[in-house]
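Q: sequence first, predicted model second:
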Amino acid sequence: MDNSQLFYGPSSNFAFLQQLHRSILLRSQQSHGYSQDFHESGRGLDMFMQRNVFFGVPLRAEPGNTPLSDIQSQMMPKTLATAFLDNFKTSSLHILPFFNAGALDELLDCLYSTQPDPPLQPHRRVLFLMVLAIGALSSTWTELADILFSQAKQEAITSEDSVTLSAIQFSILVTDYQLNMGRPNSAYLHVGHACRKAFALGLNTASGSALLHEEEELEERRTTLWCLYFYEQWVALTVGRKSMMREADVLLPYPEKQTSLVNLCRSASIIEEAVEAIYSRKSESLRNLYTTTQGIYRKLRQHTDIEGFGSATVVQYNSPSEAMSTLMLHNIYFHVVHTMFRPFLVAESAIQGGETAELWLRQACRNATDAAADSIAFVSSMFHNIDVSKVRRYDAFCIEASCSILLHDSLRHPSKHPNNLVYIRMALDCLRAMTDDEPITNVAHSIERILSVVEQTISGKDEISTSTPLFEASMPVPPHHQQHNNTHQRNILFPSLGQSSSREDFIFLSNRQFQATNYPLPESQGTSEVAAGRVANLDSRLNFDVLATDLSTYFPLDIYMDQN
């Protein structure tokens, strides 16, 4: 049997969602009078409708089955390719500035040239196919986007082990595409591959450029390297895994005239510092962790205040491309803020006896919830002034993470739910305005499902325990590592809360004996039946186990520990 397993670390939204899941189970257990430790069956992923989020949206195209000539003649006439390219220029060129707009237009003409020997080199064609695939995602042409993606990967096989600048750029483009299509695990693997090639090429050192004399080539190398640094730090943060490239490894200056990319890289530097200080090791004192976090937060605010985002400064942009850049910078800023302060939400929820009197802990929790609400409010405001069809699908991830914070807050403080609900509904409206396809539809359905369960839990209704079999309160469950010896054994989501072994630091989500269960979808306006069907019909190829960090054991929960 395949032993495939995905790990999601403490900084990932997946780990935080499991804390929300645990809180619901505990509340449900208490409302039904159970006092024993609980165990949950392997349906936790489906309770929140998160299976495609954990494992990734399956590819819709078979690799290499459609020749490029057929794609051009039958599926993608030049007018459609031009539309995809315009989408890319508006939505993604600011973050993937390997080419200028004029060079992209020339590549389009070369791709559709009727000359017998068009001057389009193979490595340039592969990169341009990825550009078109990313641009296609700002539309409902998802199947065609996956076909272009598969074709690009097929053509890139011959240079898979090449240590070249274009090979690194290809991996970065694939990383971006996979993020937009809701495949974070693939994105992590590809950006790591690009880092290895960058080190092998010496791209991160000044000596690596010693043989170059053209300033344009030097600038392209700097742009590629810093773009890679941003993606490496960002993807590692969102999946909670180790990053390979550090800022100290990058010995080249920032690229010139790339304001958006430079701002992203400066934010990535603070992400690197935050992950190292908050999420890379266990802290002995929650109060000391707060002091450290506040210091990093002040540094982040200083940076964003200077650059004019994430603050009270009036947002200005002069073009659709600048608007998309502004949206991305703000999404990243707010996500970093509430990710930095999420540990204090976990600690606060573990405190018995109601509200804590510790003002610093209350402030830390407010920083997280305020950032989540502000993020949604900002996105909603932007959506009233921009062409929403150009918005990158990946922005749905930031909306989802903000909703997770607010739903956790509602569960912990039911009196806050009416106010939080305003923002959650605002978030759902934003998602419905975006491209009506995966992974956006997956995120919308998941948020609606979690909202429904949270509201049932708050109200004390019995639907939670009757409509979805959450746990068996009195059934002892053998350890996870014995599952392969017993095909009838129940999968474990959480280790027993009373255990003191080292595996208590992790949460296991097993898919080995998974049987699809079609839980009823919440009613949603503006959601296509096709998209809803894709969510209901879970893919049998998602055959992995998931290992997520248990945040309730990872962070110190005794707020008084440091007072001695």
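A: Alright, I've got the coordinates.

Q: from now on I want contacts and neighbour counts done on CA atoms only, so please keep to that.
A: OK.

Q: what comes into contact with stretch 354-362?
A: 290, 344, 348 (CA atoms under 8 Å, 6 or more residues apart in numbering).

Q: got a markdown table for those, with distance to Val239, neighbour count and secondary structure too?
A: Formatted as a markdown table, these follow (distance: CA to CA, whole Å; neighbours: other CA atoms under 10 Å; DSSP: H, G, I helix; E, B strand; the rest coil):
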| residue | distance to Val239 | neighbour count | secondary structure |
| --- | --- | --- | --- |
| Tyr290 | 23 | 20 | helix |
| Phe344 | 19 | 26 | helix |
| Glu348 | 23 | 21 | helix |
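
Q: for Ala396, state which of these is nearest.
A: Of all the contacts of stretch 354-362, Phe344 has the smallest distance to Ala396: 24.4 Å, by CA to CA.

Q: residue contacts, that closest one?
A: With contact set as CA under 8 Å, 6+ apart, Phe344 has these partners: 361, 364-365.

Q: was I right about Leu451 contacting Leu407?
A: Yes - Leu451 is within contact range of Leu407, at 6.9 Å (criterion: CA atoms under 8 Å).

Q: SS state for the residue of the chain most remote from its centre?
A: Farthest-out residue of the chain from its mean C-alpha position, per CA atoms, centre = their mean: Pro116, at 43.5 Å. Three-state assignment for Pro116 (DSSP: H, G, I helix; E, B strand; the rest coil): coil.

Q: what does Thr140 give?
A: The three-state assignment at Thr140 reads coil, by three-state DSSP.

Q: what's the closest residue to it other than its chain neighbours in contact with, if anything?
A: Counting by CA to CA, 6 or more residues apart in numbering, Thr140 lies nearest to Thr435, which is 6.3 Å off, once chain neighbours are set aside. Going by CA under 8 Å, 6+ apart, Thr435 touches 138-140, 389, 393.

Q: hold the first one in mind and look at this next one:
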Amino acid sequence: MFKTKISKACQECRKRKIRCDGQNPCSACQRRNTVCQFRERARVRKPTAESSSNHASDQEEKENEIADHHQPQSHLYRDVHRSVSARHQSSSDSVELYYGPTSDFSLLQHLYHSLYLNGASRHDRDDSEEVGQGLDFFRVRHIFFGPAATALGAGTPGAVNLPLPPAHIAHALMNRFLATHYNVVPFYSKSRYDQLLGALYNDTDNSQCSQVQKQICLLAIATAAANTEHFEWGATISQYCQAQHPKMQYTHLYTMYHLECAHSNIAYMVIGDTCRKAFAAGLHRQQSRANPDDNQGALERHHTFWSLYFMEIWVSFFLGRPSMLEYFKAEVPEPQDIFLSTLVQYAKVMLKVVQQIYRSQCAPSVLWNSAMTVGREMNALQSKARSVFGIELDAPRISDPRGMRPTILITLYNFMSLLIFRPFVIIRGKLQHPQQEVSESATSRTPPDIPSWLNDACHKCLHAARSIIVYTCHIAAADPLLLELRFNCFYLENSLFLLLYDMASNPENRDHNLPLIHSGLRFLTNMRPGDPVCSSIATIRRILQHMNLDVGPGEPIQHAPPSYSMGFDPLASNSPPAPASQMNMYPSPWEEQPPQQVEESGAAAGNDFQFDLDFSAADFNVDITAIDWGTFFSYVPS
């Protein structure tokens, strides 16, 4: 049987002396999960002769040098899609969590390697990198792991009556929910929510409202309260509802509440459990014996399923974790709500981004072709938003419609564009600082020139990040309802981290990026203090401080005397100790006990103050085995 000849084989098949099918990537490289690289042009074989053997070898070496010059070395991009994991141990429990390459923790770890490790990255790492040191250094361990399970389990017993907030506060929170979060979870009509709220405060109208529906109404109030000064009411209501027996729509809202509280890991687990409840209830199938008179019930089922479909894929997408709906084909017709239908299309494009951009470790040129393929799907979203909603997604204007729906579409579209092209920014950063990534034997090699298509990809990514910052700071900030939404903080911090990474690898871009970073910090400072806002501000200002740049608005970062006698130094095993100005900064401008208070109290005592302490009766016979050292050294010393 004759086989079709091909013009060239990939470098990996040539090295192994096996047959290559000529595909990009070829089947052999796909089976071995190796990088498939082709020469830019096929080698012309000349007649065999002893006199031309040396010339042929020289020509081959020259072509290899040309290919290497135009294609980045494999070690520069093989860890671009690295996932991150960390383990948290305490005296009573041990937790290990994983976040994928699309998460902000993955980008933050790339930034940590670029700024602090100074060439200490190891190329023999597994696909999932341990990032405990980076979490401790940036003080984001509590965001990474979320609240403890014991803290979440301490809910209010179900038998205890819940003290409701005052009626005027409840109505204000319900109106806030209907104007914001309701657009993502429209399984009830707005009039139905008003009816449920009236039933909560008027016992005479309880006949048409079940106990589960009342809990859904309560959780809608709690979700809106998480963004206001009434967040304590939201926590109380959430703990009360947690003690009940949650239904599917209730857990759907419970996911949104945890997202607003920056409990993304809990939201991921809750939304996954909700999907299984939806499958068990048959929401993914078309009803064969549906009641033709129950149009409202069928509409609620469809909207519940499709809002769940978007939420599950969205949460999995920004956490970088697998989605249980990735290969799922629904039999339910598309939602009638035009905005929910658009969100479903967004979710389908997210799945394609994960499959084509973040699943394969291929050469950057091949990755660019995949990005262009997904880009055509993004253009379809942009055309629909322009024709249906009258907004420009990639370049929002002051004249665009305001409100929650345009904000969701614009920020989510640009965030997806950012993630499509973010690997190219990381690759270019490694090319611009090759001494941080190559081995000692290859440090003498001249770094390759950056091709134009790589610069174009980085420009698209940075443009998306800047669009998020400009839109959020100049348009969303003008609406008090949108100012306090925590998901704005999530998109904003991802964009700011990307600009910081670009500045770390490209110092000439500081003049262009730094004003945008300061604008983002001002927006975050105007939000209500609390996580993840405080943690984002502290991390960004900490990075700026390390780069010797203006830390922006807010209180100056305090410095403490260097103290390395005990405790954990996150850089001890990988690089020399950082200066005290970098290692001893307090993470948040809202620190409960600022260090200057200690200094002022010491200064107020005066130089003439003398300590008169008598240790003669002290008992220093301490059993150190009874001390919980894991809790004692749970944080990096300041």
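A: Arrived safely, thanks for sending. Here the structure is a predicted model, which means the values were calculated and not measured.

Q: quick TM-score on the pair, please.
A: The TM-score (TM-score structural alignment, normalised by the length of structure 1) is 0.75; 468 aligned residues with a CA RMSD of 3.6 Å.

Q: picking that back up, now restrict the contacts of Thr435 of structure 1 to buried residues only.
A: 138-139, 389, 393 (16 or more other CA atoms under 10 Å).

Q: next, format those as a markdown table and append distance to Thr313 of structure 1.
A: Below are the buried ones among the contacts of Thr435 of structure 1 laid out as a markdown table (distance: CA to CA, whole Å):
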| residue | distance to Thr313 of structure 1 |
| --- | --- |
| Ser138 | 29 |
| Ser139 | 32 |
| Ser389 | 26 |
| Arg393 | 26 |
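
Q: looking at those, which is nearest Ala427 of structure 1?
A: Once CA to CA is applied, the member of the buried ones among the contacts of Thr435 of structure 1 that ends up nearest Ala427 of structure 1 is Arg393, at 13.9 Å.

Q: ok, which stretches of the stretch 101-250 of structure 2 are strands?
A: Under the criterion DSSP state E, counting those that start in this stretch, the stretch 101-250 of structure 2 contains strands at 128-130.

Q: can you show me the helices along it?
A: 104-112, 132-138, 141-145, 149-153, 167-179, 190-201, 211-225, 231-242, 248-260 (DSSP state H, counting those that start in this stretch).

Q: out of those, which is closest to Tyr327 of structure 2?
A: Nearest to Tyr327 of structure 2 among the helices of the stretch 101-250 of structure 2 is helix 248-260 (21.2 Å), distances taken as CA to CA.

Q: what does that closest one correspond to over in structure 1?
A: On structure 1, the counterpart of helix 248-260 of structure 2 by TM-score structural alignment is residues 168-180.

Q: between the two ends of stretch 580-597 of structure 2, how far is it?
A: Using CA to CA, to the nearest Å, the end-to-end distance of stretch 580-597 of structure 2 comes out at 20 Å.

Q: for stretch 148-167 of structure 2, same thing?
A: In stretch 148-167 of structure 2, first residue to last residue: 32 Å (CA to CA).

Q: from the chain's centre, how far out does that stretch sit?
A: Chain-centre distance of stretch 148-167 of structure 2: 30 Å, with CA atoms, centre = their mean, to the nearest Å.

Q: and for stretch 530-540 of structure 2?
A: For stretch 530-540 of structure 2, the distance to the chain centre is 14 Å (CA atoms, centre = their mean).

Q: again with stretch 380-387 of structure 1
A: What separates the centre of stretch 380-387 of structure 1 from the centre of its chain is 22 Å, taken as CA atoms, centre = their mean.

Q: got it, and stretch 16-24 of structure 1?
A: A distance of 18 Å separates the centroid of the chain from that of stretch 16-24 of structure 1, by CA atoms, centre = their mean.

Q: average gap between it and structure 2?
A: Comparison of stretch 16-24 of structure 1 with structure 2 after fitting gives an average deviation of 0.8 Å (mean CA distance after the TM-score superposition for structure 1).

Q: what do we get in structure 2 for Ile95 of structure 1?
A: Under TM-score structural alignment, Ile95 of structure 1 pairs with Val184 in structure 2.

Q: now that match: closest residue in space that isn't a chain neighbour?
A: Nearest to Val184 of structure 2 is Ser307, by CA to CA, 6+ apart, at 6.4 Å.

Q: count of residues packed around that neighbour?
A: 21 (other CA atoms under 10 Å).
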